[in-house]
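# Predicted structure and sequence below. I'll ask about it afterward.
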Amino acid sequence: MRNPFSRSALGAAAVAGTIALSWLLAGPSRAAEDAVIIPPPAMDAKAADGIQTAVVAGGCFWGVQGVFQHTAGVLNAVSGYAGGAKKTAEYEMVSTGTTGHAESVEIKFDPKQISYGKILQIFFSVAHDPTQLDRQGPDTGTQYRSEIFTLNDEQKKIADAYIVQLKAAGVYKKPIVTKVGTLEGFFPAEAYHQDYLTRHPNQPYIAHYDIPKIRNLKTIFADTYVEKPTLVSSAKATD
């Protein structure tokens, strides 16, 4: 049976944010996956000058973007596509699961305020469940896979080492399936996907699966959480 809370089931009306909140109240009682408290990475990057970039994929980009928009030190977080070609970086095509793309988020951050390793800790802890293979919650397909797209050798070493560390720590009940790949290109998603969580907090999918992630961020990473999100529409980060 199709899950009525999956994005495919919500369809165009959900994308427009027009479904009534009453539908949410009649839905399942269990919301997003529980957050997992995990140790910080033993290997991390040193603070450096200039804006840096991280790209991660962890299911629907609405929630992942929302988490990092509420994270101190993040100057911009953009929903988009990574893992495939530019010509197929379009929502309807990516949704077929045949393009190689994953719904991803490009994070511009100040390494003097937040480290690359801290971003990964938040990614693994509250932004998604790294034990779900080619899916996240109600969404299934390779476009919803868990993957870290690295921009350089240092990021790859940190990501690989952190996954090994988390596996050894046994903090998850199931094996971590997160991939680590080299970023070949990041392509921003359509405008209506940007800042989606903030613009549609009462949309059933957002309220059920993604708002709890923001609450978990505030609870587990209180020293990193910021109440006012940094939105794409107002971000000052530059390439």
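Yep, that arrived.

# Only C-alpha atoms from now on, for both contacts and neighbour counts.
Will do.

# Skip the chain neighbours and tell me the closest residue to the residue nearest the centre of the chain.
Centroid-nearest residue in the chain, with Cα atoms, centre = their mean: Val64, separated by 2.5 Å. In space, not counting the residues next to it along the chain, Val64 is nearest to Ala127; the distance is 5.4 Å by Cα to Cα, 6 or more residues apart in numbering.

# ok, second structure coming up, stack it against the first:
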Amino acid sequence: MYLNMKKPLIATLAAVGIAGAILSTGAAQGARAVVIPAVKTDLPPAPGIQTAVLAGGCFWTMEAVFEHVKGVKTVTTGYAGGTKATATYDQVSAETTRHAEAIRIAYDPRVISYGTLLRVYFSIAHDPTTLNRQGPDSGTSYRSAIFPQSPAQAQVARAYIAQLGAAHVFSGPIVTKLETGAFYPAEAYHQNFYDRNPTHPYVVTWDKPKVAAFRAAFPTISN
């Protein structure tokens, strides 16, 4: 049974005033950065804005973390891995469309490299060892997946997963997969959710601790 607790359960808990008490333990456990090495093989700096597409649980959380990375110009929440016809929140939440909740990152590679984005992704943005689950959310739409936008990105991502696996920095095996598929932006109310909803129970419980942990672990690239 897929829990998909992001909207219905959080709303219910908030209504009775116990969201923080119920979820704080899990949030605290999920907000510690894992110390991992930098990538050995990275893309060289290049002129112009580049794009990365990553999936790792709730796109609100992923967006919140990467919006605070220096060199990131914009972060768009959306759906990757399925078709345009079914790229809506209600359909994706039904876990029948093959989409993953994902973010599209527009970044300046002269400021932040693709490999460094992956380091943030694996270290703090999500847990790459949990299959189809992040925090309170469960289902294939919350899977850990990288959608390379070029063969070069695929090479870097594949090599980094192998590097981290060989280093045994995680308590379990990395389940992150490299996938293909177009990215479709999510509905307007999902965009910039962290900034527009600072008191939302999900943001307070799950996203703010992640952002704080990112800033603590990566002070030189946080803004």
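All right, it came through fine. Treat the numbers as computed from the prediction; the structure is a model and nothing was measured.

# Now do the same for the residue nearest to the centre of structure 1: its match in structure 2.
Val64 of structure 1 maps onto Met62 in structure 2, with residues paired by TM-score structural alignment.

# Tell me how far its match lies from Arg143 of structure 2.
12 Å (Cα to Cα, to the nearest Å).

# Quick check: buried residues in the helix or strand containing Leu10 of structure 1?
Secondary structure from DSSP states H and E places Leu10 of structure 1 in helix 7-15. Within helix 7-15 of structure 1, the residues scored as buried using 16 or more other Cα atoms under 10 Å are 7-8, 10, 14-15.

# who's in contact with the aligned residue in structure 2 for the residue nearest to Val64 of structure 1?
In structure 2, the residue matched to Ala127 of structure 1 (TM-score structural alignment) is Ala125. Residues counted as contacts of Ala125 of structure 2 (Cα atoms under 8 Å, 6 or more residues apart in numbering) are 56, 61-62, 65-66, 210, 214.

# and for Met62 and Arg143 of structure 2, which residues touch both?
Counting by Cα under 8 Å, 6+ apart, the residues touching both Met62 of structure 2 and Arg143 are 55-56.

# so who does the alignment partner in structure 1 of Gly82 of structure 2 touch?
Matched by TM-score structural alignment, Gly82 of structure 2 corresponds to Gly84 in structure 1. By Cα under 8 Å, 6+ apart, the residues touching Gly84 of structure 1 are 99-102, 185.

# Looking at those, spot the one nearest Thr178 of structure 1.
Ala102 (12.2 Å; Cα to Cα).

# dump the residue contacts of that closest one.
57, 59, 81-84, 94, 142-145.

# Quick check: whatever residue of structure 2 lines up with it vs Ala55 of structure 2, distance?
Aligning on TM-score structural alignment places Ala102 of structure 1 opposite Ala100 in structure 2. Counting by Cα to Cα, the gap from Ala100 of structure 2 to Ala55 of structure 2 is 6 Å.

# try Lys177 of structure 2
10 Å.

# hey, what's in contact with both of the two?
144-146.

# Return the subset of those lying in helices.
Using DSSP state H to define helices, no part of those is located there.

# If we only consider those, which is nearest to Val111 of structure 2?
When the shared contacts of Lys177 and Ala55 of structure 2 are compared against Val111 of structure 2 (criterion: Cα to Cα), the nearest one is Ile146, at 21.1 Å.

# hang on, the earlier thing: compared with structure 1, how much does whichever strand or helix holds the match of Val64 of structure 1 deviate?
Taking DSSP H and E as the criterion, Met62 of structure 2 maps to helix 59-66. With mean Cα distance after the TM-score superposition for structure 1, helix 59-66 of structure 2 departs from structure 1 by a mean of 0.4 Å once superposed.

# could you point out which element follows that helix?
Assignment by DSSP H and E places the next element after helix 59-66 of structure 2 at strand 72-80.

# Next, the buried residues of that next one.
Buried residues in strand 72-80 of structure 2 (16+ other Cα under 10 Å): 72-73, 75-80.

# Would you mind getting the angle between that strand and helix 59-66?
Relative orientation of strand 72-80 of structure 2 and helix 59-66, computed by axes from the mean of the first three to the mean of the last three Cα atoms, to 10 degrees: 160 degrees.

# Name the residues that touch the next helix or strand after strand 72-80 of structure 2?
Per DSSP H and E, the first helix or strand lying C-terminal to strand 72-80 of structure 2 is helix 89-93. Contacting residues not belonging to helix 89-93 of structure 2 are listed as 4, 79, 86, 97-100, 141, 186-187 [Cα under 8 Å, 6+ apart].

# and helix 89-93 of structure 2, how far out from the chain's middle?
18 Å (Cα atoms, centre = their mean, to the nearest Å).

# Quick check: it compared with structure 1, mean distance?
Mean for helix 89-93 of structure 2 is 0.3 Å (mean Cα distance after the TM-score superposition for structure 1).

# For Thr18 of structure 1, see how far away the residue nearest to the centre of structure 1 is.
22 Å.
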